[in-house]
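>>> Could you look at this predicted model? Sequence included:
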Amino acid sequence: MRQPNEIDFWRGFALVTIFVNHIPGIVFERFTFRNVAISDSAELFVFLAGWALRKLVDGPAKPLSARYLILRLEGRAFTVYLAQLVIAQLAIALLAGASLLLDAPFLLDWNNASAIFADPVRAHLGLVALTFQLGYFDILPLYVALMLVSPLIALSYRHARAALLPVSLAIWAFALAFGVNLPTWPVEGAWFFDPLAWQLIFVLGFLLAGEDGIGGLARRYRKPIGWIALPIVLLGVAAARIDFDPSPIALPEPKLFFVFDKTFLSPARLLSSLAIVAVFAGSFGAISRALPRLGAFLSLLGRNSLNVFCAGSLLSLAGQVFRFAYGGDVVSDAFIVMFGLIVMGAAAWASEWRERLRAKTSKEPAA
């Protein structure tokens, strides 16, 4: 397994903060960075997913032909898709079991789940098609959509590198200008994370991970960019602390360019997330020297991000139910967070233990 590194560390950090933030009202959510920024860990998670794609394309997948590159990336998309189906069904079972155990039928309405019990035939079709999404379980559908189009990104990088960022920016601007999003079904609405908008930060992560182009430029001028980004981060801190959010009524059209909208990844959120990356890039070395165990633990989570994300999503829902059943205070919330971190760490350790066992078995001679 690879050694702790900056990307795995920040991916682990994002996974922990997503776990905490998905338990509304928990005491510790006030200490996550969404309280001191316009953006949150969702942007960081998607940005790092794009970064990981570039490392794959420039690394193990570099010698692959277009055909095998497509197969590899679509295989990853299918793996994430299966993970989404499994955790969605487990979440539904958890809500159903809690409603029976606690004699609280209204739990069946939590997190947009009511359709699965009121209209199970169409809702299950929607689950399979990703058009029906539970609340707090809507990041992986975005990831599936991004991985489905990742071969286009990778092949554009190979054969039309100069067009990749302009096309991505144009799609993002189109989505914001006209409010274009994917519809949900059977519950009427739209995706919480619009893939047409969020693909931009995925592509930016992909491009900035490279040694050439804007990635190389960012590395050469990392310190000046960091100083330029610092005031933007501080403005985000101020906006978050005073709970500033522009009123859509007072804004010109198209309003999505000016509001702090998460669904469409508005410019303010995008700029905030990129500024945070610029300010904290390169800080892993100092953090790991000062807090080596923290660095190793978060890197462990980040190395096994899909399994840990699935575990964390279910733990967040379990934490919501626990707080409903037993109330929320500092002690119970601390128990939820500690238990969640232990289980997420165990999921990561088990994932690596399985890989080590598989590698050891493959080296042993056949009997």
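Sure, I can see it.

>>> all contacts plus neighbour counts: C-alpha atoms, from now on.
Noted.

>>> thinking P246 is in contact with V259, fair?
Yes: counting by Cα atoms under 8 Å, V259 is a contact partner of P246 at 5.7 Å.

>>> These two: who's more crowded?
Shown here are P246 and V259; by other Cα atoms under 10 Å, V259 has more neighbours (19 against 12).

>>> So in the chain, which helix runs the longest?
helix 66-101 (DSSP state H).

>>> Tell me the buried residues in that one?
Neighbour-count burial for helix 66-101 flags 69-70, 73-74, 76-77, 80-81, 83-85, 87-88, 91-92, 94-96, 98-99 (criterion: 16 or more other Cα atoms under 10 Å).

>>> The protein: strands as residue ranges?
Taking DSSP state E as the criterion, the chain contains strands spanning 183-184, 189-190.

>>> and the last one, how far out from the chain's middle?
On the basis of Cα atoms, centre = their mean, to the nearest Å, the separation between the geometric centre of strand 189-190 and that of its chain is 20 Å.

>>> again, but for the first one
Averaging C-alpha positions (Cα atoms, centre = their mean) puts strand 183-184 20 Å from its chain's average.

>>> helices and strands around it, which ones?
Counting contacts by 3 or more Cα pairs under 8 Å, 6 or more residues apart in numbering; DSSP states H and E, strand 183-184 packs against strand 189-190.

>>> try it against this one:
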Amino acid sequence: TWQFLFVIGIAGMLHIKRGGEIRFNWMMASAAVLYLVGALIWVRLPLWGIETASGLPTVLTGFDKTFLSLSRLMHILAIAYLIVAIPALSNLARTRPGHPLAVLGKHSLPVFVAGTILAMIAQVMKVVSPGGLLYDAILISTGIALQFGFAYYLEWLPRIGWGGKKRQSGATLPSAALKPA
């Protein structure tokens, strides 16, 4: 489910890097705002049960984090569109390249995988030793710190010559120059 969101994000990023843009459109922005307000009302009133009363499959109407239902997909796409298309919101979300959140975002997929593994380990630890509020705070803080540490580790690797793009030395000849005439 989350892989689909990563693919949507990557596709959007590639579109922008190739010179494309995501322009503001009043119809799209209005639809996004209306959807988000509707979702807020649905959750705050609460109107739980409407999604199942409609008789539609859970894939379309479910609100469970386990699956990426249509309602959850539309929610994240509406938020993402408004942040990207409205310059004031986009500028609020912008950070410098060395900012900790930017470093985390630059390595989002490996950090996400590490976070998933850490969450599984933490679930086992909670079953073995339920602990209390302090235990939970230490467990969560440690997981967050490990994810940031992992992101900075991945950022450091290319500086020491591991990973990243390979540097070509000036003495390297093109392969065409090595062929006999």
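That came in fine, so what should we check first? Predicted model, so just to flag it, every value in this text is computed and none were measured.

>>> State the span of the second structure onto which the longest helix of the first structure is aligned.
Alignment of helix 66-101 of the first structure against the second structure: no match, by TM-score structural alignment.

>>> Who are the packing partners of that helix?
Partner elements for helix 66-101 of the first structure (3+ Cα pairs under 8 Å, 6+ apart): helix 120-129, helix 139-148, helix 150-159, helix 305-326.

>>> what sits against the most centrally placed residue in the first structure?
For the first structure, the residue nearest the mean C-alpha position is F45 (3.7 Å; Cα atoms, centre = their mean). F45 of the first structure is in contact with R11, A14, L15, counting by Cα atoms under 8 Å, 6 or more residues apart in numbering.

>>> Out of those residues, which comes closest to V321 of the first structure?
L15 (20.0 Å; Cα to Cα).

>>> gap between the closest residue to the closest one other than its chain neighbours and S351 of the first structure?
Closest residue in space to L15 of the first structure, ignoring its immediate chain neighbours: F309 at 6.2 Å, by Cα to Cα, 6 or more residues apart in numbering. According to Cα to Cα, to the nearest Å, F309 of the first structure and S351 of the first structure sit 12 Å apart.

>>> Neighbour count for these two, which is higher?
In this view F309 of the first structure and S351 are compared by other Cα under 10 Å, and F309 has more residues nearby, 26 against 17.

>>> Could you identify the residue of the first structure that aligns with A39 of the second structure?
Under TM-score structural alignment, A39 of the second structure pairs with G236 in the first structure.

>>> Verify the stated contact: its match with S272.
Yes: using Cα under 8 Å, G236 of the first structure is in contact with S272, at 6.6 Å.

>>> Mind reading off the mean deviation between the helix ranked longest in the second structure and the first structure?
Determined from DSSP H, the single longest helix within the second structure is helix 133-156. When the first structure is superposed, helix 133-156 of the second structure averages 1.3 Å from its matched positions, counting by mean Cα distance after the TM-score superposition for the first structure.

>>> Show me the contact partners of that helix.
Identification of contacts with helix 133-156 of the second structure by Cα under 8 Å, 6+ apart yields P100, V103, L104, H107, V111, A114, G115, L118, A119, A122.

>>> With neighbour count and distance to I22 of the second structure added, can I get those in TSV?
Shown next, in TSV, are the contacts of helix 133-156 of the second structure (neighbours: other Cα atoms under 10 Å; distance: Cα to Cα, whole Å):
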residue	neighbour count	distance to I22 of the second structure
P100	15	26
V103	18	24
L104	22	24
H107	16	23
V111	20	27
A114	17	31
G115	17	30
L118	19	35
A119	15	34
A122	16	39
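
>>> Sweet, I'm off.
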